[in-house]
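>>> here you go, sequence then predicted model.
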Amino acid sequence: MKSKNSIIKTAKQTIELQSQAILHLSDLVNNDFADAVNLIHQSKGRVIITGIGKSAIIATKIVATLNSTGTPAVFMHAADAIHGDLGLILEDDVVVFISKSGNTPEIKVLVPFIKNAKNKMIAITGNKDSYLGQKVDYVLNAFVEKEACPNNLAPTTSTTAQLVIGDALAICLLELRGFSSKDFAKYHPGGALGKKLYLRVQDLSSINQKPQVSMNTSIKDVIVEISEKMLGVAAVVENKKIIGIITDGDLRRMLSKVDNFASVTAKDIMSVNPKRIDADAMAIDAMDVMELHGISQLLVEENGNYAGVVHIHDLIKEGII
């Protein structure tokens, strides 16, 4: 059994080796990369990404990244392609091959068929002088000195390099398309990520009760209002406008200072100019305000009028936090 120190040393060496290889990739980005990006951007078709073995697995991830950032992409396994799947390639599609060596048998069989169909071809390969590198229109160089595998056999550093090239391709296309956070939300409606991109404050505050009192409301009635609405806070409102806030903390501080509070009203203990947020703001913006000021509730306004309360528990419940 290996010692813990030995395991940690191997892990660090693996990470350092791959990080150095990734850093070296930036020196390999050239005009072919820029031309490939422009080709895909101007294409009327889709991006078909193909590979075999571990490269095929990387291809599926790059396809997913492209689809989620506005570039339609389809995965085609190289082995399946030469057994019937070539039919999914349409006239205007751009085909991207992923292969470390550029000389795998399946790739060498597949390339001539794609070339005969006159589809534009791009290679992500570690060997630009390979059969693949010589046949495609553009080569995205993913060369690495060695694999992280001590035998220099298992695809490790090379697949990391392929993945990074694919990510760089996707981000360049994202910028060319002017792909915004709103666009991103359309493709990611589910889960916490989607909610951060589309959920608005009013979506949360509208389902809460709406605690409010006037300046002359007695402390007894303030306590009842806060207790009944169960948000730990009440807005002090006059003519629909927020003029103050009373929190559980304000009540506790009052009780520690005042012996007889029968004559005390909301205006005597309220905090003026409370933090507030517009109903149409993003829920994630409410979270940022709460974190910045160390508070757990925000009063909500709509067209300048009091519209309710958003609580930190609402954000937690929806997975924003």
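Structure received.
>>> going forward, measure contacts between C-alpha atoms and count neighbours the same way
OK.
>>> got the buried residues for stretch 73-82?
Using 16 or more other Cα atoms under 10 Å as the test for burial, stretch 73-82 gives Ala73, Val74, Phe75, Met76, His77, Ala78, Ala79, Ala81.
>>> contacts made by it with the rest, please.
With Cα atoms under 8 Å, 6 or more residues apart in numbering as the test, stretch 73-82 has contacts from 46-52, 56, 59-60, 63-64, 66-67, 85, 106-107, 109-110.
>>> could you pull out the strands for the stretch 151-300 of the chain?
212-213, 233-238, 241-247, 276-278, 297-302 (DSSP state E, counting those that start in this stretch).
>>> what's in contact with the fourth one?
Contacts made with strand 276-278 from outside it, assessed by Cα under 8 Å, 6+ apart, are listed as Val201, Ala286, Leu298, Leu299, Val300, Glu301, Glu302.
>>> which ChimeraX command selects the buried ones in those?
The ChimeraX selection below is limited to those of these classed as buried (16+ other Cα under 10 Å):
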select :201,286,298,299,300,301
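>>> quick check, nearest of the buried residues of stretch 73-82 to Arg177?
Nearest to Arg177 among the buried residues of stretch 73-82, counting by Cα to Cα, is Ala73 at 14.9 Å.
>>> buried stuff in stretch 11-28?
Within stretch 11-28, the residues scored as buried using 16+ other Cα under 10 Å are Thr14, Leu17, Gln18, Ala21, Ile22, His24, Leu25.
>>> picking up where we left off before, out of the buried residues of stretch 73-82, the closest to Lys135 would be?
Minimum distance to Lys135 across the buried residues of stretch 73-82 is 16.1 Å, recorded for Ala78 (Cα to Cα).
>>> ok, now how distant is the closest one from Ile58?
With distances taken as Cα to Cα, to the nearest Å, Ala78 is found 13 Å from Ile58.
>>> over to Lys4?
Look at Lys4 and Ile58: by Cα to Cα, they are 31 Å apart.
>>> who's more crowded, those two?
The neighbour count for Lys4 versus Ile58, taken as other Cα atoms under 10 Å, is higher for Ile58 (22 against 9).
>>> which residue is the nearest non-sequential neighbour of that one?
Once flanking residues are discounted, Ile58 sits nearest to Leu163: 6.1 Å by Cα to Cα, 6 or more residues apart in numbering.
>>> residues touching the one you found, list them.
Ile58, Lys61, Ile62.
>>> which of the buried residues of stretch 11-28 fall within strands?
Among these, no member falls in strands (DSSP state E).
>>> redo those residues as CSV? Include distance to Gly319.
Shown next, in CSV, are those (distance: Cα to Cα, whole Å):
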residue, distance to Gly319
Thr14, 34
Leu17, 36
Gln18, 34
Ala21, 36
Ile22, 33
His24, 38
Leu25, 37
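>>> second structure for comparison follows:
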Amino acid sequence: MKLSEQIISTAKETISNEAEAIANLKNFIDEEFAKAVEIIYHSQGRVVVTGIGKSAIIANKIVATLNSTGTPSIFMHAADAIHGDLGIVQDNDVVICISKSGNSPEIKVLVPLIKNFNNTLIGLTANKESFLGKEADYVLNCYVEKEACPNNLAPTTSTTAQMVIGDALAVCLLNLKGFSSKDFAKYHPGGSLGKKLYLRVSDITAQNMKPEVTPETDVASALVEISEKMLGVTAVIDNDKIIGIITDGDIRRMLKDHTDITGLKAKDIMSRNPKTVDQDTLAVEALEIIEKNQISQLLAVENGIYAGVVHLHNLIREGIL
């Protein structure tokens, strides 16, 4: 077998093994899982997620997911906890302790300390009969038959299972809280994801110049307006209302049909009933209109009055596309 074939085969086998193990997790979602979700949902404190080794890395990811979906959470390293960081845990906090074996030395030291504080302890483990499994108030079972590692040693499938259970927990809480896309935007203001959730047409038009002519404007002047405003388009306005649009395409068609443009007015070459979008519309929705109609620009309106132009290039520059 060629080296490339061996690599491809190993990769596919790894994915298949992990996919099978993840699908099997559905069998462990039970009343205890539901009770754990309810405890967190009704808690007046935060969720403190702890673990050691690879489980600590997964704990950090679960904390990030919970925070981003409206459940205040904080990470506490299990080793650091028993050397001073246990003060992170406050009276009303719920603690999730992650450990595949549930029997590591740090976990055995940490668990009784948390129990002494009378905090609710949720164990996320692959071994319900472990020390963690028996001491936790609620157990989230993330058992996997074997690791994807051929030696069944390196945490691979087991850490994936931990993360999936964490995601299931977060999504259940999200649904219970009625967490909406607007809520999501508050926690994700940066990057393209955030912009898709909060950037509006008015934010785009504010960056652009506002090309406009009247129906009686001569074509030469309309060409100058299009060129100077650098959006490849101008609105045709009559009594503050949009009655048409002149695009680069309209100009090309005009030049094809007329060798002499003397006497031509904007109203003679404009396209009527142009597509428009309200200023308060999300930019990502404006993109949908542009793509659906296979156009490059949209005219924006506010209370029916022309407000500016949204160009496809604006949306690309903002990372919406």
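That came through fine. Since we're looking at a predicted model, the values are computed, not measured.
>>> please state their TM-score.
Remark: TM-score between the superposed chains equals 0.98 [TM-score structural alignment, normalised by the length of structure 1]; 321 aligned residues with a Cα RMSD of 1.1 Å.
>>> on that earlier part again, from the contacts of strand 276-278 of structure 1, pick the one nearest Asp280 of structure 1.
Nearest to Asp280 of structure 1 among the contacts of strand 276-278 of structure 1: Val201, at 6.1 Å, using Cα to Cα.
>>> let me know how buried the residue lying closest to that closest one once chain neighbours are set aside is, in neighbour terms.
Nearest residue to Val201 of structure 1, sequence neighbours excluded (Cα to Cα, 6+ apart): Ala283, at 4.7 Å. Using other Cα under 10 Å, Ala283 of structure 1 has 26 neighbouring residues.
>>> about what we covered before: which of the contacts of stretch 73-82 of structure 1 count as buried?
Buried residues within the contacts of stretch 73-82 of structure 1, counting neighbours by 16+ other Cα under 10 Å: 46-52, 56, 59-60, 63, 66-67, 106-107, 110.
>>> center of structure 2, which residue is that?
For structure 2, Leu193 is the residue whose C-alpha lies nearest the centre (Cα atoms, centre = their mean; 5.2 Å).
>>> how close does it get to Leu199 of structure 2?
From Leu193 of structure 2 over to Leu199 of structure 2 the distance is 10 Å, taken as Cα to Cα.
>>> quick check: the farthest pair among the contacts of strand 276-278 of structure 1?
Longest span within these, Cα to Cα: Ala286 and Glu302, 14.4 Å.
>>> ok, the residue lying closest to Val164 of structure 1 once chain neighbours are set aside to Gln162 of structure 1 distance?
For Val164 of structure 1, ignoring the flanking residues on the chain, the nearest one in space by Cα to Cα, 6+ apart is Ile22 at 7.3 Å. Here the criterion is Cα to Cα. By it, Ile22 of structure 1 lies 10 Å from Gln162 of structure 1.
>>> same question for Lys257 of structure 1.
From Lys257 of structure 1 to Gln162 of structure 1 the distance is 67 Å (Cα to Cα).
>>> tell me which of the two has more neighbours.
Neighbours around Lys257 of structure 1 and Gln162, counted as other Cα under 10 Å, are more numerous at Gln162. The numbers are 28 against 9.
>>> how many other residues sit next to the spatially closest residue to the more buried one that is not a sequence neighbour?
Distances taken as Cα to Cα, 6+ apart place Ala142 nearest to Gln162 of structure 1, at 6.0 Å, with adjacent residues excluded. Neighbour count of Ala142 of structure 1, defined by other Cα under 10 Å: 30.
>>> pretty sure Ala142 of structure 1 is touching His24, no?
No. When contacts are counted by Cα atoms under 8 Å, Ala142 of structure 1 is not listed as touching His24 (9.4 Å).
>>> what's the match for Val309 of structure 2 in structure 1?
Using TM-score structural alignment, the equivalent of Val309 of structure 2 in structure 1 is Val309.
>>> any idea how far Glu318 of structure 1 is from that match?
From Val309 of structure 1 to Glu318 of structure 1 the distance is 16 Å (Cα to Cα).
>>> please identify which of these two sits among more neighbours.
Counted by other Cα under 10 Å, Val309 of structure 1 and Glu318 do not tie: Val309 has more neighbours, with 30 against 15.
>>> where's the more buried one relative to Val29 of structure 1, distance?
In terms of Cα to Cα, Val309 of structure 1 sits 51 Å off from Val29 of structure 1.
>>> so after the longest helix along structure 1, what's the next helix or strand?
Ranked by residue count under DSSP state H, the longest helix found in structure 1 is helix 4-25. As assigned by DSSP states H and E, the chain's next helix or strand after helix 4-25 of structure 1 is helix 31-42.
>>> for that next one, packing partners?
In terms of contacts (3 or more Cα pairs under 8 Å, 6 or more residues apart in numbering; DSSP states H and E), helix 31-42 of structure 1 is packed against strand 138-141, helix 157-176.
>>> and the first one, how far from structure 2 on average?
In other words, strand 138-141 of structure 1. Its matched residues in structure 2 lie on average 0.8 Å from strand 138-141 of structure 1 after superposition (mean Cα distance after the TM-score superposition for structure 1).
>>> ok, the longest one next?
After superposition onto structure 2, the average distance of helix 157-176 of structure 1 to its aligned residues comes to 0.4 Å, using mean Cα distance after the TM-score superposition for structure 1.
>>> ok, back up a step: mind putting the helices and strands packed on helix 31-42 of structure 1 in TSV, distance to Lys210 of structure 1 included?
Formatted as TSV, the helices and strands packed on helix 31-42 of structure 1 follow (distance: least, Cα to Cα, whole Å):
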stretch	distance to Lys210 of structure 1
strand 138-141	58
helix 157-176	42
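>>> most tightly packed of the ones you listed?
Most buried of the helices and strands packed on helix 31-42 of structure 1, by mean neighbour count (mean count of other Cα atoms under 10 Å): strand 138-141, with a mean of 26.
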